[in-house]
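A.B. asks: just to be clear, the model below is a prediction. Sequence and coordinates:
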Amino acid sequence: MRYAIYFAPPPDSLLHALGSRWLGRDAWTGQAVDQPNVLGIGRMTMEPCRYGFHGTLKAPFPLRDDKTPEELAQAVASLGSSEACFNIRLKVGVIGGFLALVPSGPSPALSGLAARCVRELDGFRLPPTEEELNRRRAARLTPTQDQHLTRWGYPYVLDEFRFHMTLTERLDPPEESRLAVAADAHFAPALAEPIAIAGLTLFVEAAPGAPFLAANYAPLSASAAGAAA
């Protein structure tokens, strides 16, 4: 089993409904959802669908043998209760060749929350094997990314962190342009207003290749209304 700490919109939110429909699966219920009428969308969302609609704060990791899922959930809840809610604005963008919802500008609050998740929950993470490290290094990491991989088990953390909510597989330029237009229209109703970062969600992958499911929700400590991003 692997565990991950994600931002996932509340299951009763418009952003969750639109994200689940775009990917074809509701990560809270595990149920399939009809996708919009966009040519090739099923093929282009297969891997994001497995992970569920989310933004990564601490990347998936197996649990150490001396830790329990209950202890991890309690630690996530404790971290969440010490953080205030805040708002961000999102837009459709391109990151690493795939479409994603990304912040429309810098958000120190979001970067700080992700850094706390990486650092303060790291005692639960089983270190990767040498094979896993080599697989990551095949992506031609920078020296800084390789240092993060060695220390934190994932290269894109802390100063390398870029929040994103993945919408597609890696795309060719013509597909990228076409899907971006469709995604802009699809998500426009939710992205017209700021998005509240109001909780942390613990996701679980029950077995290698299984779909990730939302398991525990840990609310942040205060209303997002008026909070700074």
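C.D. replies: Alright, I've got the coordinates.
A.B. asks: please count neighbours and contacts with C-alpha atoms only from this point.
C.D. replies: Noted.
A.B. asks: ok, the most centrally placed residue in the chain to residue 101 distance?
C.D. replies: Nearest to the geometric centre of the chain sits residue 55, at 2.2 Å (C-alpha atoms, centre = their mean). Relative to residue 101, residue 55 is positioned 9 Å away (C-alpha to C-alpha, to the nearest Å).
A.B. asks: which neighbours do these two have in common?
C.D. replies: The contact sets of residue 55 and residue 101 overlap at 164, 165, 166 (C-alpha atoms under 8 Å, 6 or more residues apart in numbering).
A.B. asks: what's around the last one, how many residues?
C.D. replies: Using other C-alpha atoms under 10 Å, the number of residues around residue 166 comes to 27.
A.B. asks: go on, the second one?
C.D. replies: For residue 165, the neighbour count with other C-alpha under 10 Å is 23.
A.B. asks: wait, it touches residue 102, no?
C.D. replies: Yes: counting by C-alpha atoms under 8 Å, residue 165 does reach residue 102; the two are 6.7 Å apart.
A.B. asks: what ranges do the helices span in the protein?
C.D. replies: 14-23, 41-44, 46-51, 69-81, 108-120, 130-137, 143-152, 173-191 (DSSP state H).
A.B. asks: just these: most buried one?
C.D. replies: helix 14-23 (a mean of 22; mean count of other C-alpha atoms under 10 Å).
A.B. asks: for that helix, name the packing helices and strands.
C.D. replies: helix 46-51, helix 173-191 (3 or more C-alpha pairs under 8 Å, 6 or more residues apart in numbering; DSSP states H and E).
A.B. asks: please repeat the previous calculation with a cut-off of 7 Å.
C.D. replies: Under the contact definition 3 or more C-alpha pairs under 7 Å, 6 or more residues apart in numbering; DSSP states H and E, helix 14-23 sits against helix 173-191.
A.B. asks: can you pull out the residues in contact with the helix it packs on?
C.D. replies: If you take C-alpha atoms under 7 Å, 6 or more residues apart in numbering as the criterion, helix 173-191 is touched by 14, 15, 18, 90, 91, 92, 99.
A.B. asks: try this one side by side with the last:
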Amino acid sequence: MGRVAIYYAPLPDDPLTPLATAWLGRDPVTGAPAAQPPVAGIAEVTADPRRYGFHATLKPPMRLAEGRSWRELMTAVRAVAARIPPFDLPRLSVQDLWGFLALRETTPCPPLQALADACVAELDDFRAPPSDAELARRHAAGLSAGQAAMLRRWGYPYVFGSWFFHMTLTRRLSEAEKAVFMPAAEAWFAPALAVPRRVVDLAIFTQAGGDAAFNIAERVRLRG
């Protein structure tokens, strides 16, 4: 196993799941390709999020620290989930996030922030330090002083006060591309976005290594 991440991902019976699988062009459970909507250029603009699978990051992808095992990590994940009760997710909408399209909540959700904070802090002993190349790539993107401090301490710049819920739908788009893909995404996801949903589990995604895709390995129910 190359890396592991703790994500939120909609349940298999959530109407959002088949729509997102088709939009990104890959099933994150089986890894099988999926037919995408008939929008010119969609395969290219979804290539990056396709590899990661449809999700919102709670604990960013990490390699396991030396001496740590998958079994130990899963025991710790279950301990986190045992303390946190399920909660309602605010209605989602397609939003422009720094040029990327993503599904984001329409109102603040403190339980969502608390869940992400718990995953970052309480599972950090299992995280191997990022490589120099990974750190350089993050810094090259341009970070605030606070984000740089988070990167040094937690291996990722967007945690705690810098964290934000988002389920990525595209790479960064030009204005012309956004004029095509924003209305296409709004129309495509509209039926599912009208449906209420709850956060009831943590989705454990794994990556075999290198540029391999992330797939769902296990789900852990929230039982608080």
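C.D. replies: Looks like it came in fine. Remember, predicted model here, so these are calculated numbers, not experimental data.
A.B. asks: overlay the chains and give the TM-score.
C.D. replies: The TM-score (TM-score structural alignment, normalised by the length of structure 2) is 0.96; 222 aligned residues with a C-alpha RMSD of 1.0 Å.
A.B. asks: which residues touch the residue nearest to the centre of structure 1?
C.D. replies: Contacts of residue 55 of structure 1 by C-alpha under 7 Å, 6+ apart are 6, 7, 8, 163, 164, 165.
A.B. asks: ok, the residues you listed vs residue 124 of structure 1, which is closest?
C.D. replies: Checking those against residue 124 of structure 1 with C-alpha to C-alpha, the nearest one is residue 6 at 15.5 Å.
A.B. asks: from memory that closest one sits against residue 200, does it?
C.D. replies: Yes: Residue 6 of structure 1 lies in contact with residue 200 (C-alpha atoms under 7 Å); the separation is 6.1 Å.
A.B. asks: against residue 125 of structure 2, how distant is residue 69 of structure 2?
C.D. replies: The gap separating residue 69 of structure 2 from residue 125 of structure 2 is 11 Å, by C-alpha to C-alpha.
A.B. asks: spit out the residues that contact the two alike.
C.D. replies: Shared contacts of residue 69 of structure 2 and residue 125, counting by C-alpha under 7 Å, 6+ apart, come down to nothing at all.
A.B. asks: count the residues that sit near the nearest residue to residue 209 of structure 2 once chain neighbours are set aside.
C.D. replies: Excluding the flanking residues, the one nearest residue 209 of structure 2 by C-alpha to C-alpha, 6 or more residues apart in numbering is residue 2, at 4.0 Å. By other C-alpha under 10 Å, the residues close to residue 2 of structure 2 number 15.
A.B. asks: mind listing what residue 2 of structure 2 touches?
C.D. replies: Residue 2 of structure 2 touches 63, 207, 208, 209, counting by C-alpha under 7 Å, 6+ apart.
A.B. asks: ranking by neighbours, what's the top pick from those residues?
C.D. replies: When neighbours are taken as other C-alpha under 10 Å, the top entry among the contacts of residue 2 of structure 2 is residue 207 (22 neighbours).
A.B. asks: map that residue across to structure 1 for me.
C.D. replies: Taking TM-score structural alignment, residue 207 of structure 2 has residue 205 as its aligned residue in structure 1.
A.B. asks: how close does its match get to residue 135 of structure 1?
C.D. replies: The value you get for residue 205 of structure 1 to residue 135 of structure 1, if C-alpha to C-alpha is used, is 20 Å.
A.B. asks: one more: residue 109 of structure 1?
C.D. replies: Residue 109 of structure 1 is 31 Å from residue 135 of structure 1, where distance means C-alpha to C-alpha.
A.B. asks: ditto for residue 108 of structure 1
C.D. replies: 31 Å.
A.B. asks: same check, this time on residue 211 of structure 1
C.D. replies: Residue 211 of structure 1 is 21 Å from residue 135 of structure 1, by C-alpha to C-alpha.
A.B. asks: what sits against the residue nearest to residue 30 of structure 1 when sequence neighbours are not counted?
C.D. replies: In this structure, residue 30 of structure 1 finds its nearest non-sequential neighbour in residue 213, 6.5 Å apart by C-alpha to C-alpha, 6+ apart. Going by C-alpha under 7 Å, 6+ apart, residue 213 of structure 1 touches 27, 28, 30, 203, 204, 205.
A.B. asks: hmm, try it at 8 Å
C.D. replies: Neighbouring residues of residue 213 of structure 1 by C-alpha under 8 Å, 6+ apart: 27, 28, 29, 30, 51, 52, 203, 204, 205.
A.B. asks: skipping adjacent residues, who's closest to the fifth one in space?
C.D. replies: Just to be clear, that refers to residue 51 of structure 1. Using C-alpha to C-alpha, 6+ apart, the closest residue to residue 51 of structure 1 is residue 212 (5.0 Å).
A.B. asks: the one you found reaches residue 205, doesn't it?
C.D. replies: Yes: here residue 212 of structure 1 reaches residue 205: they are 4.6 Å apart, a contact under C-alpha under 8 Å.
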